[in-house]
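Participant: Below: sequence and its predicted model.
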Amino acid sequence: MTDPSPADELRTAAARLRALATAATPGPWRQHDTHLGQYGHTATVLSGERNDTELRAWLPTMSQESWDETRNVWADAAYIAAMHPGIGLALADWLEHAAQQEAYTLAEWGHRGGGGPHALAVARTINQEQP
């Protein structure tokens, strides 16, 4: 069995990311501090605007303080919200473009590397391989 080409790795990652992003609830998303009464506060990720929101993720802390910085879940919630499906689709487009560049460079110049090492590192991480 031969190893996949860098262009194939990039395309595989783009397809995987696009499928995940398309299946998810469209963004943008935002983080929120949700009070659970006697159970304290927890970090949540919401979609929608104002009162028309839906819960996307719940990161339990059971902290009795709002935005308790000693627990990292608020930073995690902010990151999850920032990486909503729109970002995933943009990354998939970038990876697909890098795959096209990789294939072109190999076809025209006979060597690899046209897609760039950073795009390949991202693709391998998405494909769950070592960058």
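Facilitator: Received it, and whenever you're ready, just let me know what you need.
Participant: can we go C-alpha only for contacts and neighbour counts from here?
Facilitator: Fine.
Participant: buried ones in stretch 49-64?
Facilitator: R56, W58, T61, M62, S63 (16 or more other CA atoms under 10 Å).
Participant: nearest to Y104, of those residues?
Facilitator: When the buried residues of stretch 49-64 are ranked by distance to Y104 (CA to CA), R56 comes first, at 39.8 Å.
Participant: helix, strand or coil for that closest one?
Facilitator: Look at R56: counting by DSSP: H, G, I helix; E, B strand; the rest coil, its state is strand.
Participant: In addition, the following structure is provided for comparison:
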Amino acid sequence: MTTPADELRTAAATLRVHAAAAAEDSGNTTWHTTRHFPDQPNTTYTTVWATDGKPLLRGGGGRGRPHPYVSAPVGDYIAAMDPAVGLALADWLDATAARLQQQAHPDWQDTVEPQALAVARAINGRQP
């Protein structure tokens, strides 16, 4: 039987794998966006960058070729959830699992943080 602590640790491990791979591929753990038309808040001409300046979306612009752009809200969200955030979330999930394991309370529902378990289950592919 899978315990809540197991679910938290599995999600933390998954986050670490994905965050490390994303950081290695992008060259940095922190990301940001550039809105090419800042006066248009929902423009699709927003580029997501690794902090060192490498664009995260591959491809080129120009006639007949796809542009490496996303909508501003999507780009801002991607940048906000960069690998640094993923690693911090993984640490939080592991710390929550450790506290839960130390308590050894027979009724885990009284001791687990419901938000941590909801995050873990979403990462693990379960409905919260």
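Facilitator: In hand now; what should we look at? This is a predicted model, so every value here is computed, not measured.
Participant: now for the buried residues of stretch 49-64 of structure 1, which pair is the farthest apart?
Facilitator: Of all pairs drawn from the buried residues of stretch 49-64 of structure 1, the one with the largest separation by CA to CA is R56 and S63; the distance is 20.0 Å.
Participant: in structure 2, which spans are helices?
Facilitator: Counting by DSSP state H, the segments of structure 2 that form helices are 4-26, 72-80, 83-103, 114-123.
Participant: how about JSON lines for these, with mean neighbour count and distance to A50 of structure 2 added?
Facilitator: Formatted as JSON lines, the entries for the helices of structure 2 read as follows, by neighbours: other CA atoms under 10 Å; distance: least, CA to CA, whole Å:
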{"stretch": "helix 4-26", "mean neighbour count": "19", "distance to A50 of structure 2": "6"}
{"stretch": "helix 72-80", "mean neighbour count": "18", "distance to A50 of structure 2": "8"}
{"stretch": "helix 83-103", "mean neighbour count": "18", "distance to A50 of structure 2": "10"}
{"stretch": "helix 114-123", "mean neighbour count": "18", "distance to A50 of structure 2": "23"}
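Participant: With distance to T51 of structure 2 added, can I get these in TSV?
Facilitator: Supplementary listing: those in TSV, determined by distance: least, CA to CA, whole Å:
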stretch	distance to T51 of structure 2
helix 4-26	9
helix 72-80	10
helix 83-103	11
helix 114-123	25
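Participant: Which among those is found nearest to T46 of structure 2?
Facilitator: Closest to T46 of structure 2 of these is helix 72-80 (CA to CA; 5.4 Å).
Participant: In structure 1, which residue range corresponds to that closest one?
Facilitator: The counterpart of helix 72-80 of structure 2 in structure 1, using TM-score structural alignment, spans residues 74-82.
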